[in-house]
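Asks: Quick one: sequence plus predicted model below, questions after.
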Amino acid sequence: MTDSNEPKQLLHLVFGGELTTLTDLQFRDLNDLDIVGIFPDYASALTAWKSKAQQTVDNAHMRYFIVHMHRLLDPQNG
């Protein structure tokens, strides 16, 4: 049960990895994925995503993504 005063958790996963090409979403090495973390809302996930994207800006093949986990967990209300 959750306290009705708490905002609803809308979980977001931030992760990234090096892609095989600039035009495909195929990761070079799945064992080397960078799982940044799971965040309780989009704003905090975006902050983490921006930080990681900025750290890897010199590597054109490195990409970070935000996954809306709450949509996967509850697709009817996501």
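Replies: It's in.
Asks: all contacts plus neighbour counts: C-alpha atoms, from now on.
Replies: Noted.
Asks: and the longest helix for the protein?
Replies: Taking DSSP state H as the criterion, the chain has its longest helix at helix 42-55.
Asks: What lies in contact with that helix?
Replies: Outside helix 42-55, the residues that touch it by Cα atoms under 8 Å, 6 or more residues apart in numbering are 10-15, 36, 38-39, 63-66.
Asks: putting a second one here so we can go through both:
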Amino acid sequence: MAENLLHLVFGGKVADPQTLDFVDVEDLDIVGIFPNYKTAFDAWKGASQANVDDAMTKYVVVHLHRFMEPEKQ
């Protein structure tokens, strides 16, 4: 069985589209947690494309597995 490398995808309004300074962290859109980068990337791409007309909305992929087992980096 392949090892799960968990990834979190979320997004929201940012103060500056070149940063990750989210304006309202209580109103973040949590897309989900995914078992590998490919499915997380696909979810990120879908959420990003759905909000393409709003330059102040940004979605990110967080590599949760790196936080859970930092010694494996």
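Replies: Structure's in. What do you need? Because the structure is a prediction, the values reported are computed rather than measured.
Asks: Need the TM-score from the superposition.
Replies: The TM-score (TM-score structural alignment, normalised by the length of structure 2) is 0.94; 73 aligned residues with a Cα RMSD of 0.9 Å.
Asks: ok so, going back, could you export the contacts of helix 42-55 of structure 1 as TSV, including distance to L72 of structure 1, neighbour count and secondary structure?
Replies: Shown next, in TSV, are the contacts of helix 42-55 of structure 1 (distance: Cα to Cα, whole Å; neighbours: other Cα atoms under 10 Å; DSSP: H, G, I helix; E, B strand; the rest coil):
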residue	distance to L72 of structure 1	neighbour count	secondary structure
L10	11	15	coil
L11	10	18	coil
H12	10	23	strand
L13	11	21	strand
V14	14	23	strand
F15	16	19	strand
V36	19	17	strand
I38	14	18	strand
F39	15	20	strand
R63	21	20	strand
Y64	19	21	strand
F65	15	19	strand
I66	13	18	strand
